[in-house]
Structure formats: C-alpha cells, structure tokens
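Student: Sequence first, predicted model second:
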Amino acid sequence: MAATDARTRRVWTAVVFLAVAAGGAALQARGALVPSFQTAFTVSESQLGLITPLGTIGFVGPVVIVGMLAGRLDIKRTLVVGLVLTSAGLVLIGLAPSFVALLAFVAVQSAALGIVRALDRPILSHLHPENRGRMFSLETMSWAVGATLGPFLVTWVLTVGEWRLTYYLLGLPYLVIAVLAWRSDFPDHVTSERSFSREDFRPLLSRPTILGMGLALILVGGIESTIFSWFPYYVTQFLPRSAANLALSIYLAAYVPGRLGFSFLADRASPPDVVLVAATALVALLGVLFGAGGLGRLPFFAVTFGIGFFVSGFFPLLLTWGVAVAPDYTGPVNAVAMVSTQVGFLIVPAAVGVLADVYSIGQAMLVLLGLAVCLVALLGGRRVTGLAGSGP
C-alpha cells in the first residue's frame, strides 16, 4: 500500500509539473511571436499590448472560481477537462483568421489554462505537506524549463514554416497529460482541501500576510509580464531578431537554476526576506541594463541572465509565505496569488505598449525599474506598515 501511495504521488506530481511546463512553453512562445503577429495582422504596438491583458481577463475568472471551489470539486475530472480545453484553445489560436479572432482565442485558451492552474498547487500542497515550499519552487522551475524551450520552438518553426505551426505543436502535450491524468488513480488525501465559502473570503484577505503577498505579487506580475511580452521586441531595437529570442531564452533559462536554488531556501529562511534581497539585486541589475548605454552582446546576455535568476524566486517564495498561514485553504490562497499576479499582467504590458507608442520602447521599459523599486520598498517596510504578521 505504501508503495502504491508513493507511486500515485509521483504520477500526480509529474502530471502537475508537465502541465506547468507546457504552460510555460505556450506563454513564452506567444511573447516570442509578437513580431510575427504584427507582421501577419498589420497592427500597432498599442494593439499588440492588448494580447497579454486579454489573456489575463480570460485567465482570472476560472482561477478565482475553481480555486475557491477546490474543496468541493472532483479535482481529477475538473483538471482533465481543463487540460483538454487548453489543447483546443491553442489549436484555435493557430487557426485565427484575424487579429480580433486571435485576441478572442487567446482569452479562451487562457480561461481553460486557468482551470488547470487553479488546481495544480492545491494538489501539490496536499501531496507534499512536509515540504510544500520546496515543491512550489520546483514546480515553477518546471515552468521555467518549458518557458525556456518556447522561444527556441518559435525560432525553429519560423525556419521551417509559418508561426501558426507553433500552436499546433503546443496543443499536443496537453492531450498526452490529460490521458495520463485520466488513467491514473487520484490520491485520497488530496481531497483534504477545506471547503471555502463566501463568508470566509473577507477574513482570509484581512490577514496581513495575505494582503502583503497580494500587493507584492501585483508588482511581480507587472515585472514578469513586461519582460515576457516586450523584452524580445525591445531587444530587436539593437540586436537581430534571432538574438532577441535568444535573449528571452537566456532570461528564462536563468529561472531553472534560480528556482532550484530558491527551492532550498523556501522552507529554511523567511520567504519575504529572501525576496527583499533578490529584489534589491534586481534593482541594481536593471540600473546597469538601462543606465550603462551600449552594453556589448555578452555583457548584455550576462545581465539578462542575472535578472532572470533573481526574478525567478519572487512568485514561489511569496506564495509560500501566504500558504504558510492558511495551509488548509491552499486553493483560495493560490487564487489570491494568481489573481494578484494577473492584475500586474492586465495593467502593465498594455501601459508599456501605450508608452512605447508615445515615446519609445526603450523609455517604456523603464517601468521595470520603477516596479522593482516599489517591491523593495514594500517588503523592506512591511514591519512598519503591518504587513509582516500572519494576522488573525
């Protein structure tokens, strides 16, 4: 029986990690394809800036609803439905006949993915209660592996065909993962997630730690979404297209060692203190990136790697901080974390697109530095503002 339980835990951990890796590949392929979208549909930078917010709008609803209801749902069946719908959504993006259709299909695919992402961390939290912080970091490391491969996939596809092939290929892994999940026994103890009601929501949000986590993750979402959405386009202003996609891959590749390293700190050190140190380092690196002027290619790639390394730890560590005060409500806490991050995704890339139209993409990217400074101020002053405690 113990061997069977161990095998079941390994299988479902693999299901979660593979689904998250596939999501990382799909998201970063979208960022690398922004120039292709502009060419294919003849749209402006402001219009391109709508892609990430529309995906965010589609994503948030299912994350909130499914996350809050995680204690009442048939988790296995709901997850499989989300995986299949995500696969279908990716294929539809590849078939989009117009930019308006592309935006609509991005929202549909994002909504399906929201179902999956609302359940992945509750599953991990109850599979690995003794080291959930480490598992959250390793899960996000699997996302980074997929995300690193996404731009490489785009580069390869563009050498053999048109951009639409990317989405047909990205849809396949989700079907495979759905079959694996459907054919596998579901561990009973994962159903220990407590039922969450509307009356529980206000007390949860009133906890200082949950509030601090949410505010910090809005800033983190803005930082990550700006890099994901605009970094390749920004780099094409001074490097060839192939080098721009390579720069994004280098940034994402840094997430792998970064999240592996932070996974060892997640359950051994204060998560917000670790994020504070990493955010301070990020401010310094962004200052070099934007202030040095004319960095050579190798120094530019080295700074890009460093930025990715430190940003990689933000989300899993901040989520660990929040879940630690309400482990029986992992689904709702995960929903708060995901929605907070998506607020940043919703607002900042669109704002950067508008600023790029009015000024330049180089000036618009300075938003990153402002967000990083705000993150340092928030975490550095959390004891003064009352965000350090766990609350009632």
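Tutor: Nice, I can see it. Numbering: from 1, shown residues only.

Student: switch to C-alpha atoms for all contacts and neighbour counts from now on
Tutor: Fine.

Student: so where does the spatially closest residue to S87 that is not a sequence neighbour fall, helix or strand?
Tutor: Ranked by Cα to Cα, 6 or more residues apart in numbering and with sequence neighbours excluded, the top spatial neighbour of S87 is G171, at 4.3 Å. Using DSSP states H and E, G171 sits within helix 164-183.

Student: Now do that helix: which elements does it pack against?
Tutor: If you count contacts as 3 or more Cα pairs under 8 Å, 6 or more residues apart in numbering; DSSP states H and E, helix 164-183 packs onto helix 2-32, helix 75-95, helix 132-160.

Student: take a look at this one as well, against the first:
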Amino acid sequence: MVFLVNFARVVFASLLDPIAVDFQVDEAALGAVATAAWFGSALPRVPTGYLLTKVPRHHVVLGSGGLLVGAAVFTSFSPTLPLVTLGAFLLGLSSGVYFIAANPLVSELFPGGVGRALGIHGTAAQLAAVGAPLFVVAVLVLGDWRLTFRLLAVAGVFATVAIYGAARRADLPDAGSEDRDLLGAARAQWRIVLTGVVVVGTVGFLWTGLFNFYVRYLSQVKGIAPGTGNLLLTLLFAAGVPAFFLTGRLADRFPNVPLLLGVVGGFLCCVLLLTLTGGFWPIVALTAVMGYVVHMLFPVADTYLLASLPDHHRASAYTAYSASAMIVQAGGSVVIGRLVAGGLPFDTVFLGLVGVVGAVLAAMVALHLTGRLPAGRVPGEADSSPAGETT
C-alpha cells in the first residue's frame, strides 16, 4: 500500500508535460496541480491523528486504500484541469491518511529497530517514485495520461484487500492504546515537533518544487530532451532506494540531530551545484548524488521523532509534526511555478531558496551547538524515553 499511495502523489511530476499539452496551460497552472497533491497529503493529518485516538491504526490504513481507489477513478475521468487538480488533492488525501496511521504502526511493530523498519517502509515508498517516470513513459505508449490512474485504481483494490487479510491474521501491538490526547501530546512534545517541522518543512519546500519541475527545468535550462529528463527524474528517485535502506540503520546507531543537519547541508550544496553545472554526464552524476542525499532526510527525521516520542504521545505528536511540515513543503511547486511563469529564471528561483533554507540551517546549527535543540533518543536507549527532556 505504501508503494501505491506514494506513487499517487509523485506521479504528477512525470505527467505535467502531457497534462500541459492536453489542457494548454503554463507553469503556474501545472504548479497548482502538483501542489494540490501535496496539500491534500497535508490537510488530513490532524483529523487522522484525532481519528487514531478513537480507531485502531490498521482500520485507518484500510480506509486510506478505499480513498485511493475512489480518487484514482475520479482523476482518470476528469474532463477539465480544475477537476484534475481536485483529483490530485484527493489522491494526496489518501497518502496523508495512510502515512499518519502507518508510520507509528510500523514503529510499534518493530520497537527494537525503529530506524531499520522505517527505512524498509520508506524504501518501498521510494520504489514507487523510481518507477513512476518509467511507468508513465510506458503508459503514454499504450494510451493517454488518464490510463495511469485507471491502473492505479485496480492496483489499489488488490492492495486494500491484501491488507485486510493480513490484519485479520496478525497479532497487532497495543503500544499506542493510551495515546488519546492529540493537543496534549503536541503541547508536551512541542520542542521536538517544532524542530522536525522547521527542518523537514523548509527543505521539503525546496525539494518538492525541484522534483516536480525537474523534467521541465532540464529541458528549458540544460537543453536535455523531456524523454531523457524523465530518465534522470527516475535516477533522482532511484538514488533514494539505497538512501532509505541504509540511512535507517545509520539513524539507529548515531545521534540523529548532527546527522539530520548534515544531510540538509549536503542537499543545499547539491542544488547550488545543479545551477552551476553544464554538460550531460556531470548532470547525471549530480542527479544521482542529490537524489541519495535528499532521501537520507526522511528516515533520519522519522527515526528522530518516532524513536524518541513516548508511547502515550507517539502518534499524536507525530501527527502534529507531519501535518505542519507537509503544509509548509506543499507550497513549493506552486510558488516556484508562479515565480517562473512571472519571468524569473529557474536558476534564480532555486538559488534564492537555497539561501533561505541555508539561513534556517545556520540557525538550527547554532541552536544545536548551544544545547537548545532536543537531542532525541541516544542510540541504544529504550524507545519509550520521553522526547524533549534531553538537550
């Protein structure tokens, strides 16, 4: 299921060109479509977190599967761009519901290796991002872009039925049974939640806009054909597969905050180099490195929060973090699209955002060095240690 819900929100990066041709629209309108999927992923997270105080996690996961199927069918038959945008929003909703329910569930199923389990879960999600551009290329040979969502709906039906069968047979944990106060958890764990929001939200703002416009950027600025650009987009996501798998293990073994801040710095260097790099093969190499580095961020951030938050606050505090961070990063595509449509070059926009995120990174490093950032769990500590009490 994680493969499908992530596919639903990243596939628009590969579909922007055929959608632009079909509806004759510019970057601003395309940015709104891509942003709708990410805003959709952000908005249900707090309501879902509240729902989890009343309903078992696996029931909510099943509900996300039903929503995915319905949204995919709706998008596949949408005759206008506003309805396609609404379909993207609904597909995003399914992913937001899923991740809020599934990530805490995964961490509770494997309390002795949270980073490893989240890394494997993230790897499965990342395989969807890797396969999406290639899948779109194959679909466009067979039909139009709408076929993508019809096939997604069919796969969603099978995945939902499979999860239902697995949940009936599994011995599910009750570690989060006392997590019944969403606002109380957010207040109690506000320091670690805010740290995650600031770091992941600002980096995600730049990253979401970058990958959604990556094919068009390569075509318009670097002179790389859209077909080749889709292959490079595939490489950008493919580099994330080993990043998820290996970084989850690193996060179990090393202090999370220095690792998190180091990843942010590495990603900013990659974006800066992208604006300065010419030539096909240097761009290929940089694409691979940038894809690996940015995808290290997510297993480290999730481990930082989920391994540090106590059982009675885990899902609710994670909801507060995830919803807030997603709202911040969701606007990346529409802002970049509007700035480019307004006449600013892609490189100027990217460099400006590197400066903004770099300023945030400098502030976070200063806070960490002065002991004012939550350190999270020390590797080897019990998973139930309260977050935010160590600095």
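Tutor: Received, thanks. Note that this is a predicted model, so its numbers are computed, not measured.

Student: just to revisit the earlier point, rebuild the helices and strands packed on helix 164-183 of the first structure as a markdown table, extending it with mean neighbour count and distance to A292 of the first structure.
Tutor: Output for these, formatted as a markdown table (neighbours: other Cα atoms under 10 Å; distance: least, Cα to Cα, whole Å):
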| stretch | mean neighbour count | distance to A292 of the first structure |
| --- | --- | --- |
| helix 2-32 | 20 | 25 |
| helix 75-95 | 21 | 39 |
| helix 132-160 | 23 | 26 |
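
Student: can you tell which of those helices is closest to P203 of the first structure?
Tutor: Nearest to P203 of the first structure, of all these, is helix 132-160, at 23.2 Å by Cα to Cα.

Student: and that closest one, which stretch of the second structure?
Tutor: Aligned using TM-score structural alignment, helix 132-160 of the first structure spans residues 114-142 in the second structure.

Student: circling back to that earlier point, now the helix or strand just after the helix holding G171 of the first structure, how far from the chain's geometric center?
Tutor: Proceeding N to C from helix 164-183 of the first structure, the next assigned helix or strand is helix 198-206, under DSSP H and E. Put simply, helix 198-206 of the first structure sits 25 Å off its chain's centre (Cα atoms, centre = their mean, to the nearest Å).

Student: Stretch 157-167 of the second structure now?
Tutor: 23 Å.

Student: Over to stretch 342-356 of the first structure?
Tutor: Distance, centroid of stretch 342-356 of the first structure to centroid of chain: 15 Å (Cα atoms, centre = their mean).

Student: do stretch 382-392 of the first structure as well
Tutor: 26 Å.

Student: Over to stretch 39-52 of the first structure?
Tutor: 21 Å.

Student: and it, which stretch of the second structure?
Tutor: Taking TM-score structural alignment, stretch 39-52 of the first structure hits residues 21-34 over in the second structure.

Student: Return the set of buried residues in that stretch.
Tutor: 26-34 (16 or more other Cα atoms under 10 Å).

Student: Can you add distance to F238 of the first structure and give the helices and strands packed on helix 164-183 of the first structure back as CSV?
Tutor: As requested, those are exported to CSV (distance: least, Cα to Cα, whole Å):
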stretch, distance to F238 of the first structure
helix 2-32, 16
helix 75-95, 29
helix 132-160, 18
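
Student: ok, residues contacting the helix holding G171 of the first structure?
Tutor: The contact list for helix 164-183 of the first structure, computed with Cα atoms under 8 Å, 6 or more residues apart in numbering, reads 12, 15, 18-19, 22, 25-26, 29, 76-77, 80-81, 83-84, 86-91, 93-95, 153-154, 157.
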